[in-house]
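1. A predicted structure for the sequence below; I have some questions about it.
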Amino acid sequence: MDIRDLLSGDVAALTEAIIACESVSGDEKTLADAVESALAGLSGLNLHRDGDTLIIRTETGAPQRVILAGHLDTVPLPTTPGSRGTVPPSWERAEGEDLLYGRGATDMKGGVAVQLKLADDVAAHLAAGGSLDRDITWVFYDHEEVEASRSGLGRVLRSVPELLDAEFAVLLEPTHGVVEGGCNGTCRAEVSIPGVAAHSGRAWMGENAIHRTAGLLSVLSEYSPQTIRVEGLDYREGLNAVRIRGGVAGNVIPDSTVVEINYRFAPDKTEEQAHAHLYEVLGSAGITPEQVRITDSSAAARPGLDHPAAQAFIAAVGGEPMPKYGWTDVARFSARGVPAVNFGPGDPLLAHTDDEHVSAEALRACHQALHRWLLGT
């Protein structure tokens, strides 16, 4: 895959080429190779690779450094027949807009395409003798759409954290082209419900573990998630069962069931406080701590929009800041003391859907806004 020749052209065409390179989590190498090939040798850019994560940096000695970051991977392709949010991508003209359909169109290959085009813009600017008000680090990383322990960004933060030192960071996650501050935290837990196995023809001899989930599911169904204001932004929480497994055969009363739960918590809480709330809710359903196993957890991030770098960014790109309801890697930067926001093309509500798509105009508008911020034109 060769995308080098597309860098100086339309960012929408570049996005199409990037979507066409399938990169479900764990299979990012082909796309990472293409990004490396496209950026290698561009004027004034230094490249470092760690697995399938690429870090590209200018080193002009500017007084401030900023980061533009985005992940290369996507969730699995849709399985519903006729789904358009898949690979290869396709175009449709609707209501006066050119819409690009394909897996990752919003989450977040549109943002990755904008990053790449900006790298080419900056390289051309430097080659022409231009200067920068801010040095720039671009990060293209693997394994974002899976458990936090596999994150390419997390791996780099452990192995070469100095490459990610900066005064401000922008995650090009889809935000409809407005700044989204902070993010909700997330934690996943498995709740084990025991039973007693028996022949289904003599069900009275056992205890049906699937039936015993009723109390837990009822509590979750009736749970009222909070909306919590943090630094002027309203974050909506969520606590839901997302998966259930149990049973061994069609004629056996199941002796165990596992319910997987996902809690999305506002940035007013630490991870420890979020876990305590989860245990409290589960306890109201008669679940003991011994039945609960936390399988994945990531901290929330406060908005931090009062930081001077964030204020300057908002002034440059415009719009009214909003909260980020999902979890993003702004939390990793925030934990290191680097103020970070989400800003990218596309509707976040379309992420992971069967008809995932982004408009060509949204891609161009995002590129133009970030170009103004970085280069002033």
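-> Done, it's in. This one's a predicted model, so the numbers in the text were calculated from it and none came from an experiment.
2. only C-alpha atoms for contact and neighbour calcs from this point on.
-> Will do.
3. Please compute how far stretch 43-56 lies from its chain's middle.
-> 21 Å (C-alpha atoms, centre = their mean, to the nearest Å).
4. burial of Val358, as a residue count?
-> 31 (other C-alpha atoms under 10 Å).
5. could you measure it against Leu126, distance?
-> 31 Å (C-alpha to C-alpha, to the nearest Å).
6. got it, and Ala285?
-> 62 Å.
7. how far away is Thr58 from Leu68?
-> Taken as C-alpha to C-alpha, the span from Thr58 to Leu68 is 12 Å.
8. Between those two, tell me which one has more neighbours.
-> Comparing Thr58 with Leu68 by other C-alpha under 10 Å, the one with more neighbours is Leu68, at 26 against 22.
9. Identify all contacting residues around stretch 330-344.
-> Contacts of stretch 330-344 with the rest of the structure, by C-alpha atoms under 8 Å, 6 or more residues apart in numbering, involve 110-111, 154, 165-183, 298-304, 307, 309-310, 324, 366.
10. now those residues: which count as buried?
-> Buried subset of the contacts of stretch 330-344 (neighbour count, 16 or more other C-alpha atoms under 10 Å): 110-111, 154, 165-183, 298-304, 309-310, 324, 366.
11. What about the residues you listed, which are in strands?
-> Phe168, Ala169, Val170, Leu171, Glu180, Gly181, Ser298 (DSSP state E).
12. Next one for the comparison:
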Amino acid sequence: MDWVRLLSRLLQAESLPGQEGEAAGLLLEALKGMGLEARLDEAGNVEALLGEREPEVVLAGHLDVVPPGDPARWPHPQGAVAEGAVWGRGAVDMKGPLVAMLLALEALKERPLRGRVRFLAVVQEEVGGLGSRYAAERLSPLAFLLGEPSSRRLMRGHRGRAEVWADFEGEEAHAALSGPENPLFDLAEYLLALRELPLPQGVKLTPTRVDTYPGARNQTPGVARLYLDLRYEPEADLDGLLAALRTLGRASVYVPEEERASGEVRMTLPALWPPYRLPGDHPLLLAALRALGQEEAGFWPFTTDAPYLGAKAPVLGYGPGDPGLAHTPKEHIPLAEVEAAGREYALLVEALWSAA
């Protein structure tokens, strides 16, 4: 397998959420070229299986990426191989890790198999996790190895995130004839009260945006909407926090929902990305740490598909690439990092089989 060319082509396949088909086709072609049976499930997830007997370990990642933005801001074109690395949106988040998983499958094919390994590349991670939610419904493995970038450090979870909307109702009127029912004043008072709200330990709440509807600049709005970014630990009382936010002023406070679809699958998903935390003394985590020669697992600074997969089996995070480069115009992954991760994914799979 010419994995460098494959990664370059994957980065040139834009694969925004809901548009993962081209990238999925490239992975299917590569997996079949390795002699594996590969398929798309009903949601458009790519799946392949190596080995037959249990225990099963799943190498999991996602196909979709955020938009690359202005090409002029990138030092190299999408998919370019330069400075010992492959450049482009998705290099670390997370097509580089997916290719490293294929290298692991190639290595494991040449060894005695003490279990089976499933490759799973899901759709729509960036917008609520439809692909992983659907796949997890039918899988019951020993563990998932989730390949989000971690600079090849083992990870055991992350904080949760929610998008909270606060709507302030007013009266639409021409600005020259407007009355007192301007919701922007209510919004301003709410922000001042929010600044004084005591937050529980482990909770961060950040106002990020305001929109008005209908949106004309010479009209008082019928609705002013405040967007709040909420980050929270597993112990947080989310319902209690939302209740507190509703007491701060005349606002309708809620977590919005969105209809998502892929292939034959339809879901209504809240703007809520739950936290995940694998216990630090979990036997599989300890076995993985020993295999890598690492002392302690860390936590990702961002949310992942771990909560949806973790409802079925423990999730251990490990991926090549600097997570600080994700979603930036400097995103790239060193070739040596991909190769090293391929070896270590194989090592981790075998360590988990042995620990079962």
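-> Done, it's in. Keep in mind it's a predicted model, so treat the numbers as computed, not measured.
13. Just the strands from the stretch 201-350 of the first structure, written as ranges.
-> In the stretch 201-350 of the first structure, the strands defined using DSSP state E, counting those that start in this stretch lie at 227-230, 233-236, 238-246, 252-253, 256-265, 292-298, 322-323, 340-342.
14. Where does the helix or strand just after the last one end up in the second structure?
-> Yep, that's strand 340-342 of the first structure we're talking about. Counting by DSSP states H and E, the next helix or strand C-terminal to strand 340-342 of the first structure is strand 357-359. With TM-score structural alignment applied, strand 357-359 of the first structure matches the range 332-334 in the second structure.
15. Now that stretch on the first structure. Mean distance?
-> Following the fit onto the first structure, the mean deviation recorded for stretch 332-334 of the second structure is 2.4 Å by mean C-alpha distance after the TM-score superposition for the first structure.
16. who touches that stretch?
-> By C-alpha under 8 Å, 6+ apart, stretch 332-334 of the second structure touches 84-89, 91-92, 96, 320-322, 325.
17. Which residues are in contact with the residue positioned nearest the centre of the second structure?
-> Taking C-alpha atoms, centre = their mean, the centroid of the second structure lies closest to Thr304, which sits 3.6 Å from it. By C-alpha under 8 Å, 6+ apart, the contact set of Thr304 of the second structure is Glu125, Glu148, His158, Trp273.
18. Can you give me every residue that contacts the last one?
-> Just to be clear, that refers to Trp273 of the second structure. Contacts of Trp273 of the second structure (C-alpha under 8 Å, 6+ apart): Gly128, Gly160, Arg161, Ala162, Thr303, Thr304.
19. Compute the first-to-last residue distance for stretch 164-183 of the second structure.
-> Note: stretch 164-183 of the second structure ends 18 Å apart using C-alpha to C-alpha.
20. and that stretch, which residues are buried?
-> 164-173, 181-183.
21. In the stretch 101-250 of the second structure, mark out all the helices, start to finish.
-> 130-136, 183-195, 238-246 (DSSP state H, counting those that start in this stretch).
22. can you name the farthest residue from the center of the second structure?
-> Outermost in the second structure, C-alpha atoms, centre = their mean: Leu177 at 47.5 Å.
23. Please say which position in the first structure it maps to.
-> Checking TM-score structural alignment: Leu177 of the second structure goes with Arg202.
24. His158 of the second structure too?
-> In the first structure, His158 of the second structure lands on Cys183 (TM-score structural alignment).
25. and the aligned partner of Gln78 of the second structure in the first structure, helix, strand or coil?
-> Using TM-score structural alignment as the criterion, Gln78 of the second structure maps onto Pro88 of the first structure. Three-state call for Pro88 of the first structure (DSSP: H, G, I helix; E, B strand; the rest coil): coil.
26. Apart from its chain neighbours, what residue comes closest to Pro88 of the first structure?
-> What sits nearest to Pro88 of the first structure in space, not counting adjacent residues and going by C-alpha to C-alpha, 6 or more residues apart in numbering, is Ala20, at 5.0 Å.
27. Pull the number of nearby residues for the one you found.
-> Using other C-alpha under 10 Å: Ala20 of the first structure sits among 19 other residues.
28. Which residues are in contact with the equivalent of it over in the second structure?
-> Under the alignment (TM-score structural alignment), Ala20 of the first structure maps onto Gln12 of the second structure. By C-alpha under 8 Å, 6+ apart, the contact set of Gln12 of the second structure is Gln78, Gly79, Gly88.
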